[in-house]
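Colleague: structural data only, the sequence is not supplied:
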């Protein structure tokens, strides 16, 4: 696809939008300008290709298609069947999975679908069989109450939020923490690393129905063979949430025992982040769990977003190329460069480094909270997000950490030297930021004072790097 063709397509599309609501067209143009001018270091964000982005803007958006391939609740879904089949085929081939389900709208939808699918497979199915009925509609009201109580009283063991887990891994305020009798495993207090022996001991004591592996802010790899051993020892289903590192699995950076697909019963993921596709979710599973997962609609989901499933198919096709494997390896290499850049400048990292795409910086050594650091960095054009660190004294809102990710800037062509400079710029900002006070003069976890001239200096240095690695090069909006 030529640059002129892409530029023409987007320019004309924005003209059509502006004819109806010019403010939306203006905001869209500004978003591109802002992303081009920012050092995007949020680990869960990336840049989708023009082909992926364009695929979402089609008339597939107009179609209702509840159900499964060949078995829809609406007529006229033959083209949706084609799109979903292609996306699932690419997902299976890309990850070497027995089954793929591409309908989930997001990562949390994928996790909810997976949880209820496991409950249906492990609890509902055997329960109905023992009751001598085929489905819940045949149960008496009394039996239904017993089944409902059984479904809602199962045990889930997941990684704690401050250790790097996700909200959907049993965090109490999240629905996953409400629908399960949940418990959490953490990391070694000295190293910040997963302690598999401690995890195994907790699993044997708690005996979960579901053991969740995966992370949102853990900067290391996981041995999924060991996780499967632990799950088997306690009779649990191993579910892996690889939303953050799916691109590293697809790109063959995580192989062997670090690849969750051969070991997990069910794998959930998003299609964006390190995978560089559209915002959405998907599920991989063994054949044993496939029938339950296939009931995602109407069990949890409504109508699938057919235009996004089409974009997932395009993104999965892109990820099956040698070029994507090179990109994925560069993501991991760049994370090491960023971590080394921080360490050589005296910054403190959770676990002391990284071997995936995440670098977690403990900003307490700068006398700041995560919220103060995040805001000061944003003033200087460095886009990050605050994040908890293990046993965080500031909790999940203010936090003591900043999470960095390398996928987005790697998509722009950043390499070792640029990420070393990024580390220097971040340390420059944080070293020149002081904690502020509230209106009464008391210490505040939110306010801060950034030194004079720092934001301008860092923004100028960032711009020099960004200009060398333009976002969507050749895309010019008229």
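Modeller: Here it is on my side, so go on. As the structure is a computational prediction, the values presented were derived from the model and not from experiment.
Colleague: from now on I want contacts and neighbour counts done on CA atoms only, so please keep to that.
Modeller: Will do.
Colleague: burial of residue 367, as a residue count?
Modeller: By other Cα atoms under 10 Å, 14 other residues sit near residue 367.
Colleague: can you pull the contacts of it?
Modeller: Residues counted as contacts of residue 367 (Cα atoms under 8 Å, 6 or more residues apart in numbering) are 434, 435.
Colleague: and the gap between it and residue 189?
Modeller: For residue 367, the distance to residue 189 equals 21 Å [Cα to Cα, to the nearest Å].
Colleague: try this one next to it:
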């Protein structure tokens, strides 16, 4: 298929980007040549591997170059027009642009562009919900108009209120994220938490079961969204559940934000019209810089605006500038073509696995990711991930529902279509990728460690890794990364 890459904007664009990177690397070499060499090698490695990690993508040269500017030198705590440092007028411009593009792209009343990552965005969201839903009523109950009016005894009461709230989120092994209430994560410590799962037979979310759990648990926050659930979510139903029990609906769309932006997910599957607060990363399927966003209704906007200093340190002004560029790219008609191709290609990959009798969690996909159960190959996720890497295929191991191998070794491999779609891969190429994956895993065997059976060690049949790597290279050469860009 023709490349839909944001980097594929023609020979003049590529030549200009090449000049910029060549000059930048020459400057870096004068100080630390090993960093320049590692940078060149990273591009070479990415060009020579099938990147199938669902949370990774390729940002355009325009986005990448935006991060390497003197905006990096600025401190800008506060918000647009209300900074705690002087001379932030240019930071105000780029932050306002990033927020404007985010509001327009997603149809959100309010957008906050300062979070450094998806986890930071979730922490900002959680504390904003606590401050809005608990702190303000708590002040009224204590007869105070402002938080500074509280006595130490009142503070103790308020801390108890803030610290004993309930959160209901999707469990990690059924596709949720660490920040959705997983006990070892800060989200599982700051809330009294409970988790919902999926139907043990189908692997799909059981909305009736979620509703029953919410009625019993009565959470302040109901979290929807996922990092390894290969299906769409009905956010209208999740909002109905939240409203019934008086919960705030927060949606983490970090993984599928590109499908929302590209209008692949609309109606009940678009979280923005239904959630009180929506968080996302700006990389992954959005194809921007590493960072986060918070979208919210007007009710929560004042508290979200206090993300710095409530949770965040100084905003990364150079990254906010890059967010503005990436979001501007995502508002172009070409991005909708890309987003639809991401979903179509994930379907082609899933179909390729199914017809080769490889077991998939939920039996398929209707978003951007595919979760392969590797137990049918007699492997752990750790063994499968390593064998694929030896063969030029970059993936990540991932837990599956009720995973017998736990979160470290796992029993699954998660695949995503965003990055290779950016390179121009289409359905035929993704079917070929499925064929190569199955070839590697079918020819990989567990190996014993020094103390008996190992969940990490493995052997690949002679010649398989080299043969698959060569086949992968053919696919990659036909779909070059940053075509025309030379270092």
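Modeller: Everything's here; your move. Predicted, not measured: the structure shown is a model, and the values here were computed from it.
Colleague: and the TM-score between these chains?
Modeller: TM-score of the superposed chains, computed with TM-score structural alignment, normalised by the length of structure 1, equals 0.99; 476 aligned residues with a Cα RMSD of 0.6 Å.
Colleague: what lines up with residue 146 of structure 1 in structure 2?
Modeller: In structure 2, the residue matched to residue 146 of structure 1 (TM-score structural alignment) is residue 157.
Colleague: contacting residues for that match?
Modeller: Per Cα under 8 Å, 6+ apart, neighbours of residue 157 of structure 2: none.
Colleague: now do the same for it: helix, strand or coil?
Modeller: helix (DSSP: H, G, I helix; E, B strand; the rest coil).
Colleague: cool, residue 26 of structure 1 as well?
Modeller: Under three-state DSSP, residue 26 of structure 1 comes out as helix.
Colleague: corresponding residue for it in structure 2?
Modeller: So, by TM-score structural alignment, residue 26 of structure 1 is matched to residue 37.
Colleague: ok, that match to residue 462 of structure 2 distance?
Modeller: 32 Å.
Colleague: out of those two, which sits in the busier spot?
Modeller: The neighbour comparison of residue 37 of structure 2 against residue 462 (other Cα under 10 Å) goes to residue 37, with 13 against 10.
Colleague: where does residue 344 of structure 2 sit, in terms of helix or strand?
Modeller: Using DSSP states H and E, residue 344 of structure 2 sits in helix 333-354.
Colleague: I'd assumed residue 387 was in contact with residue 396 of structure 1.
Modeller: Yes: with contact defined as Cα atoms under 8 Å, residue 396 of structure 1 and residue 387 form a contacting pair (7.1 Å).
Colleague: common neighbours of those two, please.
Modeller: With Cα under 8 Å, 6+ apart, residue 396 of structure 1 and residue 387 have no common neighbours.
Colleague: which of those two has more neighbours?
Modeller: residue 387 (28 against 16).
Colleague: counterpart of the more buried one in structure 2?
Modeller: Match for residue 387 of structure 1 (TM-score structural alignment): residue 398.
Colleague: with residue 413 of structure 1 instead?
Modeller: Match for residue 413 of structure 1 (TM-score structural alignment): residue 424.
Colleague: what's the spacing between its match and residue 483 of structure 2?
Modeller: Relative to residue 483 of structure 2, and taking Cα to Cα, residue 424 of structure 2 is found at 11 Å.
Colleague: so between these two, which is more surrounded?
Modeller: Between residue 424 of structure 2 and residue 483, counting by other Cα under 10 Å, residue 424 is the more crowded of the two (21 against 17).
Colleague: for the stretch 51-200 of structure 2, which segments are assigned as helices?
Modeller: 61-67, 89-106, 118-130, 136-141, 152-163, 186-190 (DSSP state H, counting those that start in this stretch).
Colleague: coming back round to it: whereabouts in structure 1 does the helix or strand following the helix holding residue 344 of structure 2 align?
Modeller: Tracing the chain past helix 333-354 of structure 2, the next element assigned as helix or strand by DSSP H and E is strand 369-373. Using TM-score structural alignment, strand 369-373 of structure 2 lines up with residues 358-362 of structure 1.
Colleague: average offset between that stretch and structure 2?
Modeller: For stretch 358-362 of structure 1, the mean deviation from structure 2 after alignment is 0.2 Å (mean Cα distance after the TM-score superposition for structure 1).
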